[in-house]
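Engineer: build me a structure from this.
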Amino acid sequence: MHNSDNLSTPVGRLRCFLRERGLSQAEFSRATGLDPSNVSRILSGRMPLGNAAAARIAETFGLNRTWLLSGEGPVRAVAEPQGAPVYDIDITAGPVGLTRDFTSEHIVGHLALPDISPDCPVVRVSGNSMTPTINNGALLSIRPVTATGPIFWGQIYVVVLDDYRMVKYVRRHPDPSMVILHSANHDYEDMEIRRSDIRALFLVEAVINYERRC
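Structural biologist: Below is the predicted model of the structure:
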């Protein structure tokens, strides 16, 4: 925005924006719902641009309210990502260990779908041990749970051991100190492990199976 208006003041920045958009005071008032007389006072410098008016203007035109009031930051508001964070973590459905954590540098996108909690991380799974329930390359919405707490028997979990991360049905074992890890694919045998060997558990809340066509 380059013109004769003084961009060091909120009013100057507002005037500049109106000129670039080609908006009259009347059009600006109708768009924002601000009182025309107050708009006239603000633009003439007889009334300061307050927080409430700046918020209304920013919301109407997608401007950064901080920029409008102080001149700091980008002109346009930066939209916050919507949906659950998707991480470039492959929690393999077979016996392959991974050590990546859920850190911001591993976020590759966001997934906004009904019934997918934005507070739960989304990760990818590869392998065929859980097909046809979970296909190779599927996305999983997972929620951390206490490894020593109650287990919802028969549900799908990400089970973290010392050397492996696996996606399995967790079934009750006759020995309460043990659990059975069951695959949906009948070509895979059940695994029996001690509960004390489980380092972390994530309940699989949603499975998103999809196929890339091109």
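
Engineer: contacts and neighbour counts: CA atoms only from here.
Structural biologist: Will do.

Engineer: give me the number of residues near the closest residue to residue 117 other than its chain neighbours?
Structural biologist: Leaving aside its sequence neighbours, residue 117 sits nearest to residue 84 (Cα to Cα, 6 or more residues apart in numbering; 6.3 Å). Residues within reach of residue 84, counting by other Cα atoms under 10 Å, total 19.

Engineer: one more to line up against the first:
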Amino acid sequence: MQNIGVKLKEYFDSKGITQKEIADSLGVSKAYVNALFNGRNSFGKEQAEKWVNLYGLSKSWLLTGEGDMLVSSNADVMNENTTYSVPLLPISAQGGSLNDFVVSVKNSECEKVISPIKGVDYAITVSGESMSPEYPSGSQVLIKKINERAFIDWGRVYVLDTCNGTVIKRLFPSDAAGCVVCKSINPEYPSFEVSMEDVYGVYRVLMCMSMK
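Structural biologist: I've put the predicted structure just below:
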């Protein structure tokens, strides 16, 4: 367990996330988090599940130390006898700019698609060319909701559900308090800022699926 704790501490230190912030997010004491990092405590199944949901860590890695630390790794790719069905949202993540479109979606109303990885909450279709060629228009991305108040892994691609619509962008910190900078992969599209007060949900992109 010592090795797991050391790797966890290194990971969160690299993200600038303090033990107090972790403790507050999980509803536990700072001493408990410190004991996990130092190997004095080990993860139980229930506590591991909370870390999985909040931080995208692998449950099997937290319990055994085997495999990869993050759920989006190749360790979570399904074998030939395993499938994961996830809801395909009936809206598009805009690859351009905010599109003044708001919609409430129920899972029961969604078409289902097959995901080759586990830990996915939704699939959503990409619209627009600003994220091409890595995320071409018409492709589907598999996304997982995160707790953005805990931390955001800057520079990675996320889907933002905002009051002005849904966008897929790389996220970076902003000089303006309470805002994030949204950047496109295609340099022809300008960056813009979004206030987190206008964001209903943040979803980490785990995988992109497109027709070749």
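
Engineer: ok, for residue 181 of structure 2, nearest residue in space, not its chain neighbours?
Structural biologist: Spatially, and ignoring its direct neighbours in sequence, residue 181 of structure 2 is nearest to residue 193 (4.5 Å; Cα to Cα, 6+ apart).

Engineer: distance-wise, check the one you found relative to residue 171 of structure 2.
Structural biologist: Going from residue 193 of structure 2 to residue 171 of structure 2 by Cα to Cα, to the nearest Å gives 9 Å.

Engineer: more neighbours, those two?
Structural biologist: Between residue 193 of structure 2 and residue 171, residue 171 has the larger neighbour count (other Cα under 10 Å), namely 22 against 16.

Engineer: that one: what secondary structure?
Structural biologist: strand (DSSP: H, G, I helix; E, B strand; the rest coil).

Engineer: so it makes contact with residue 182?
Structural biologist: Yes. Residue 171 of structure 2 is within contact range of residue 182, at 5.0 Å (criterion: Cα atoms under 8 Å).

Engineer: how about the helices of structure 2, start to end?
Structural biologist: Counting by DSSP state H, structure 2 has these helices, from start to end: 2-15, 19-26, 30-37, 45-55, 59-64.

Engineer: looking at those, which is closest to residue 111 of structure 2?
Structural biologist: For the helices of structure 2, proximity to residue 111 of structure 2 was assessed by Cα to Cα; helix 45-55 is nearest, at 23.9 Å.

Engineer: in that closest one, what counts as buried?
Structural biologist: 48-55 (16 or more other Cα atoms under 10 Å).

Engineer: show me which of the residues you listed is closest to residue 144 of structure 2.
Structural biologist: Using Cα to Cα, those come closest to residue 144 of structure 2 at residue 53, 9.2 Å.

Engineer: so that closest one is in contact with residue 144, correct?
Structural biologist: No. Shown here, residue 53 of structure 2 and residue 144 do not form a contact pair, counting by Cα under 8 Å, at 9.2 Å.

Engineer: picking up where we left off before, and the helices of structure 2, which is most packed in?
Structural biologist: helix 59-64 (a mean of 19; mean count of other Cα atoms under 10 Å).

Engineer: tell me what that helix is packed against?
Structural biologist: helix 45-55 (3 or more Cα pairs under 8 Å, 6 or more residues apart in numbering; DSSP states H and E).

Engineer: in structure 1, what range does the helix it packs on match?
Structural biologist: On structure 1, no counterpart of helix 45-55 of structure 2 exists by TM-score structural alignment.

Engineer: and that helix, what does it pack onto?
Structural biologist: helix 59-64.

Engineer: centre of the chain to the helix it packs on, how far?
Structural biologist: 19 Å (Cα atoms, centre = their mean, to the nearest Å).
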